[in-house]
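Colleague: Here's a sequence, model it:
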Amino acid sequence: MKLLLCLFAIIFALAPVSAGADEATDAGLSVPANVRVLWRQWRVDLIWDEPSRWSTTPALVFEVERAANATGPFKKCHNGYLPYCGHSDFLGEGGQAFHYRVRMVEFEKMSEPVVRKVSAWTPTVFAISQPLDEDKLLIEMQEAGFRYFYDAAHPVSGLPRSQSHDWARDWAATSAIGMGIFNIVLGVERGFVSRDDAARRVLRITDFLLHKAERYHGAYSHLINARSGKTIPFMPKDDGADLLETAYLIQGLLFAREYFDGSGDVEARIRQHANEIWHGVDWTWFVRTSDFGDPVLSWHWSPKHEWAMGLNCHGFGETQILYLLALSSPTHRVDDELYWKGWRNPLFGGKNVHYGVNLPLQRIFNVCLFPAHYTYMGIDPKAIGYDGLTYQEIFARWCTAQMCYMASRKDDFKGYGTALWGLTASANMSGYGYKAHAPGVEDDGTIAPTAALSSMPYVPNEAKACMMEMFTKHGKALWGPYGFFDAFNLTQDWVADRMYICIDVGPIGPMIENHLTGKCWEIFMKAPEVAETLRRIRTTEPKLR
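Modeller: Okay, the predicted model is just below:
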């Protein structure tokens, strides 16, 4: 029997198996279409096409059942109902064989989940969970993130949804569009999607951004309606340009421009669109005067409220990419002094030692890890530095200090002091629901998988150990169709169940790739405008203040 299962695994694990048809039923709901079953480590993943009504009908959800035999009996293999078009049946070991079927469910309304209609079940599909292999699991982490940005993207524009839990299904976050492009390209490199299909998807995204999405002096809003292109206010006075979100988008567009270098029409149009959007951002419009009296780039501008948000972009933090692109613009370039006086403001850096680790970029010990990830999906952190250290070396120290801190709190928070680690901005069980977790007062025991996984280039052994700890000991609770859920707190026995947040999923795959091959850095660093800016920074750095 084991030999037969192994033969099945060899035959079927190389490609998804499809089943299902979009046929109407007496209940008035179509059967979920194009069910793909993926034979994966310790689990079986299922993905199906998004129904045409799903993005505009929040009360549509799904159920998945499994059985040991094709004829049943079938039982539901998850709690409640599934809010998205996928499910991962985490079985905890390899060699488990099951048949699966899927159906769609419509509630009367989401606030009162009383079933109104159900579709017929799909034809069954068969799969066997695979044995565990750490190196292959890294690639499956990338595949899971790719599915979020490709399979779960908006059907009209191709833009990634801002989140997957209690979401408005037409909402897209501008920064995650750029991150999504990185993940789509990785899909080509890893064989998850063909280059032609990936190029067509990226072209759909760039065409929507260029011709439908609202812009303000070339910059996009924080949130975009992925169906209409209209701005969705992020806060009452944040209803216009968000320059930092735009910078993360531009990073992804330049990455696409450098990758899709073919002579065909689709790839040529991607490059054309990327340049039009890039050249259209008027970085000079956002130059303001800081509290120190120096020039600085402002984060927001609104046609209604102008500069009322009042946030200037200083280092060190998440805004590094904004300054590098503003200094690189072929059409609206800002003066280099903004980098040295705005980004490198008088409070930049410091000489601090925490837990025996020298942290030259930290005046206080509040290391929240996402600033080490977002900009450096494309920018090689070895190509830029501070106080004689590359950012690669500095970020490795951040991770080390954070792990030391978490070990020191092992008596306060469950899971600390083990292979688990990672404090960053993520979902939170209380209050606003999203928090920048960091050592000290901002720590409540919440761990975010993206923190360690996206730090793979800096501390690969510790990041892999955390991955394996989460997967092998907590995978049943933490794993879903797009990878690990956003956050968890073992002390409070809480998981951000079925929640994915785009900007937390986004860096994982690219940063794993940068650890494995350096491919994302290699491609992005080909952009001649950015390469020239980095050369100027390295050769004109003034004396440290």
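
Colleague: From here on, just use CA atoms for contacts and neighbour counts.
Modeller: OK.

Colleague: Give me the neighbour count for Trp285.
Modeller: Neighbours of Trp285 under the rule other CA atoms under 10 Å: 15.

Colleague: same deal with Asp493?
Modeller: 8.

Colleague: Next, the structure of the following sequence, for comparison with the previous one:
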Amino acid sequence: MKRIILSIAATSLLLVSCKNSQIASQGAAQKSVVKSNITDEQLMDQVQKDALKYFWEYAEPNSMLGRERYHEDNIYPDNDKHVITTGGSGFGLATILVGVERGFVPRKEAVKRLTTMMDFLAKADRHKGAWSHWINGETGKTVPFGKKDNGGDLVETAFLTSGILMVREYFKNGNAEEKALAQKCDELWKGIQWNWYTKGGEKVLYWHWSPEYQWEMNFPLEGYNECLITYILAASSPTYAIDAETYDKGWTRNGTYLSDKEKYGLPMYVKHNGAEEYGGPLFWTQYSYIGLDPTNLSDKLIKNYFDLNKNQVLIDYKYCVENPKQWKGYGPNYWGLTAGYSRNKDGSVGYDAHFPQNDHGVITPTAALSSFPYSPKESMDFLRFIYTQKPEFIGSAGPYDATSINYNNWTTPRYLAIDQGTIAPMIENYRTGFLWKLFMNAPEIQQGLKKLSFKSEKYNIK
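Modeller: Alright, predicted model coming up:
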């Protein structure tokens, strides 16, 4: 839950209240009612194209990386139009690869843009090889996420690195320009000092390190939440790797993170940090799994990561259908709780981490849309409903970040990179497994997973 606590604390300082969140926006002119006879394949194409716009058309203009936020109402806190987000940019890299693979963007233009991104990241501030949560897209300097959070952010770095590795794998056998891009990706990956973030050899990874505040943030990465990919990348590093003991003692807490609880008859398998009754926000089933394929993936403690994620999604779905708080609109076609923009009691825009134990009547579209691999029918029902029945919830880059039928079809004409960035990749993984194949077949990832006793017959990891 650390990410959530930090996000609420830090982001709330930056957000500007918007009393009327349904302001006429730039995207309003681009809205159109989608015909009800549109096919499922056409709908998935549409939402993938729309989400891609966030990273292709609205990228930060110097670095070309993903901006922390894009507001169609043009209201920004503290002039942060040039603040890029590290983790969201990683999801953006995966989104652009989907765009290339599906022919939504030209391959040559993508290579040029991706090269600009890698050149920027090579020159940007790094803290023992890790990037900060936020970076100034014009200068490459660290932008503090909080007073003491002004150094390396290992989890955000992991989300970015997952994307960097997929770019490398996609282009490594291409033409000269593509091979040069892949080489830049490889150098960035090898420069991250994952083992530094064990605070001198403790058998656990730490989220932050700052040259100014050192380890004062003091957040060990312990399961279960969205941070699994951090351990896998750290174990897979060819230059600064952690050992298996760090994973066992740190992430699994010596196996004590296992749970025998069920909800709606569905086993939860692990203790969700701070959300043990229903499970956490749905981004926990998404962020680590943009590249990591949970299908029949196991380790010494978890028999099937796909079942773990699927059950968390279905518990969220069943909770929304049950709708114990009686929010108007909740049901089989309108569901999904995760972190993102929210509605304050006075009707202004805020930020919150929505999950069943923290449900305020706000549905975040990325929750259901990025759950396609786990709940294809339920996610498709949501996708069809929102595009054909709720055009007011759709803007120029796809569904807006926060919506509520309960509050008279309230929405906010705003987007966040971390939310928009998981939509196209996870839908593509459902459709073709494209990104999963790229990441899981990377040689270092194969070795790292074996080191941690993961198994996947699909990728011959034994």
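
Colleague: TM-score for this pair?
Modeller: After superposition, the two chains reach a TM-score (TM-score structural alignment, normalised by the length of structure 2) of 0.86; 419 aligned residues with a CA RMSD of 2.1 Å.

Colleague: residue boundaries of the helices in the stretch 351-500 of structure 1?
Modeller: Secondary structure of the stretch 351-500 of structure 1 (DSSP state H, counting those that start in this stretch): helices at 391-408, 449-453, 460-478.

Colleague: From the contact counts, what lies against the shortest one?
Modeller: In this case it means helix 449-453 of structure 1. helix 460-478, helix 508-516 (3 or more CA pairs under 8 Å, 6 or more residues apart in numbering; DSSP states H and E).

Colleague: okay, the helices of the stretch 351-500 of structure 1 in a markdown table with mean neighbour count and distance to Leu322 of structure 1 next?
Modeller: Below are the helices of the stretch 351-500 of structure 1 laid out as a markdown table (neighbours: other CA atoms under 10 Å; distance: least, CA to CA, whole Å):
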| stretch | mean neighbour count | distance to Leu322 of structure 1 |
| --- | --- | --- |
| helix 391-408 | 21 | 16 |
| helix 449-453 | 28 | 22 |
| helix 460-478 | 19 | 27 |
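
Colleague: Adding distance to Arg333 of structure 1, write those helices out as JSON lines.
Modeller: Putting the helices of the stretch 351-500 of structure 1 into JSON lines (distance: least, CA to CA, whole Å) gives the following:
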{"stretch": "helix 391-408", "distance to Arg333 of structure 1": "24"}
{"stretch": "helix 449-453", "distance to Arg333 of structure 1": "33"}
{"stretch": "helix 460-478", "distance to Arg333 of structure 1": "37"}
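
Colleague: nearest to Ala241 of structure 1, of those?
Modeller: For Ala241 of structure 1, the closest of the helices of the stretch 351-500 of structure 1 is helix 449-453, at 27.1 Å, according to CA to CA.

Colleague: Give me the range in structure 2 that that closest one lines up against.
Modeller: The aligned range for helix 449-453 of structure 1 in structure 2 is 365-369, by TM-score structural alignment.

Colleague: now the residue nearest to the spatial centre of structure 2, nearest residue through space, not along the chain?
Modeller: Most central in structure 2 under CA atoms, centre = their mean is Tyr287, positioned 3.9 Å from the mean C-alpha point. What sits nearest to Tyr287 of structure 2 in space, not counting adjacent residues and going by CA to CA, 6 or more residues apart in numbering, is Glu226, at 6.2 Å.

Colleague: What does the one you found correspond to in structure 1?
Modeller: Structural alignment (TM-score structural alignment) places Glu226 of structure 2 against Glu318 in structure 1.

Colleague: What is the burial count for its match?
Modeller: Using other CA under 10 Å, Glu318 of structure 1 is surrounded by 17 other residues.

Colleague: Is it in a helix, a strand, or coil?
Modeller: coil (DSSP: H, G, I helix; E, B strand; the rest coil).

Colleague: Verify the contact between it and Cys368 for me.
Modeller: No. Assessed by CA atoms under 8 Å, Glu318 of structure 1 is found out of contact with Cys368, at 10.1 Å.

Colleague: ranges for the strands of the stretch 251-400 of structure 1?
Modeller: Listed in chain order, the strands of the stretch 251-400 of structure 1 (DSSP state E, counting those that start in this stretch) span residues 287-289, 295-298, 300-301, 312-313, 353-354, 357-358, 385-386, 389-390.

Colleague: post-alignment, the third one versus structure 2, mean distance?
Modeller: After superposition onto structure 2, the average distance of strand 300-301 of structure 1 to its aligned residues comes to 0.7 Å, using mean CA distance after the TM-score superposition for structure 1.

Colleague: From the contact counts, what lies against that strand?
Modeller: Using 3+ CA pairs under 8 Å, 6+ apart: strand 300-301 of structure 1 touches strand 241-242.

Colleague: in structure 2, what residues pair with the strand it packs on?
Modeller: The aligned range for strand 241-242 of structure 1 is 152-153, by TM-score structural alignment.

Colleague: so who does Gln492 of structure 1 touch?
Modeller: By CA atoms under 8 Å, 6 or more residues apart in numbering, Gln492 of structure 1 lies in contact with nothing.

Colleague: What does it correspond to in structure 2?
Modeller: Counting by TM-score structural alignment, Gln492 of structure 1 corresponds to Tyr407 in structure 2.

Colleague: Would you agree the residue nearest to the centre of structure 2 is in contact with Leu228?
Modeller: No. Applying CA under 8 Å, one finds Tyr287 of structure 2 not in contact with Leu228, separated by 9.0 Å.

Colleague: what's the offset of stretch 81-90 of structure 2 from the middle of its chain?
Modeller: 12 Å (CA atoms, centre = their mean, to the nearest Å).

Colleague: which residues sit against it?
Modeller: So stretch 81-90 of structure 2 is in contact with 60, 65-70, 131-138, 143, 155-164, 417-419, 421, going by CA under 8 Å, 6+ apart.

Colleague: again, 6 Å this time
Modeller: For stretch 81-90 of structure 2, the external contacting residues (CA atoms under 6 Å, 6 or more residues apart in numbering) are 60, 65-68, 133-137, 156, 159-160, 163, 417-418.

Colleague: picking up where we left off before, out of the helices of the stretch 351-500 of structure 1, flag the one nearest Glu442 of structure 1.
Modeller: Set against Glu442 of structure 1 and scored by CA to CA, these come closest in helix 391-408, at 12.6 Å.

Colleague: Please tell me which residues of structure 2 the closest one aligns onto.
Modeller: The aligned range for helix 391-408 of structure 1 is 305-322, by TM-score structural alignment.

Colleague: in the superposed pair, what's the mean gap between the matching stretch and structure 1?
Modeller: After superposition onto structure 1, stretch 305-322 of structure 2 sits on average 1.5 Å from its aligned residues (mean CA distance after the TM-score superposition for structure 1).
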